[in-house]
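>>> task: produce atomic coordinates for the following.
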Amino acid sequence: MTKMPDNDTFVFEQPCPIRDVLDRIGDQWSLLIMETLAPGTLRFNALMREIGDISKQMLSRTLKQLEQDGFITRTLYPEVPLRVEYALTDLGHSFLEPMQQLITWAETHHRTIVIARERYQST
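Take a look at the predicted model:
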């Protein structure tokens, strides 16, 4: 997003809101992280344990992107040892309902999709 000189108008680098949002939350990890944070605040290592097969680097990178986009907050507590907690923002919570609908749709139709893939590959 770029602010135009001499006024308060913004020009978005990505003019398509659907593509812009889906590019960020449609990756392999963002939905899983937000679903994991749905019940409440978690620390980094607790997120890693809950998700299971994500690397520290990928978790860190995805958390930064989700924070940058306003879906989560990162709270740093200057204690020894240092404590960092992650939580969904209001925006993140507002995404849970459509996200759950997508998850439900995927679970309902996954078998059909897998069968279609197999049928396609055998032709």
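>>> from here on, just use CA atoms for contacts and neighbour counts.
Fine.
>>> this protein: helices as residue ranges?
17-25, 30-37, 44-51, 56-68, 90-121 (DSSP state H).
>>> what does the third one rub up against?
Helix 44-51 is contacted by residues Leu32, Ile33, Thr36, Leu37, Ile54, Ser55, Lys56, Leu59, Val84, Glu85, Tyr86 when judged by CA atoms under 8 Å, 6 or more residues apart in numbering.
>>> and this one, please, so the two structures can be compared:
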Amino acid sequence: MPDFVSDKHLFHNPVEFAMSKIGGMYKMPILWRLKDKTWRYSELAHNIPHISDRMLSKSLKELLNDGFISKEIFPEVPLRTEYTITERGNKAVTIITALRNYGFELMNDFGIKEK
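The predicted structure follows:
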């Protein structure tokens, strides 16, 4: 496959492109949590270990802009924001599940125990 450009970034293959959309430290954990239910911002912030507000906001914004999640804002005091996975996000969860299972296999192969 020839190289291609998306968002002013040169990609060499479709796997690299897909990983740019769902990879990184926090996008997959966010999608994993949203696969089963709608979450509020504060719930995600408290449930994802070691995530800063800046990184949560950035990851949510990128997932939202790329169509993996949707956002609903409720005009209440205090303001309530909820995030839900989209069809595109559910397709990504299929890949995340395969990667997760493979990760567990590798951990087992290397003698690493789950916490």
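>>> now the helices of structure 1 in TSV, with distance to Phe10 of structure 1?
Formatted as TSV, the helices of structure 1 follow (distance: least, CA to CA, whole Å):
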stretch	distance to Phe10 of structure 1
helix 17-25	14
helix 30-37	27
helix 44-51	35
helix 56-68	18
helix 90-121	21
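>>> just the ones you listed: most buried one?
Counting by mean count of other CA atoms under 10 Å, helix 30-37 has the highest mean neighbour count of these, with a mean of 19.
>>> show me what it is packed up against.
helix 44-51, helix 56-68, strand 83-88, helix 90-121 (3 or more CA pairs under 8 Å, 6 or more residues apart in numbering; DSSP states H and E).
>>> closest one to Pro15 of structure 1 among those?
When these are compared by CA to CA, helix 56-68 sits nearest Pro15 of structure 1, at 18.5 Å.
>>> read off where stretch 66-77 of structure 2 ends up in structure 1.
Here stretch 66-77 of structure 2 aligns to structure 1 at residues 69-80, judged by TM-score structural alignment.
>>> now do the buried residues in that stretch.
Across stretch 69-80 of structure 1, burial judged by 16 or more other CA atoms under 10 Å covers Phe71, Ile72, Thr73, Arg74.
>>> and the first one, what does it touch?
Read that as Phe71 of structure 1. Leu88, Thr89, Asp90, Leu91, Gly92, His93.
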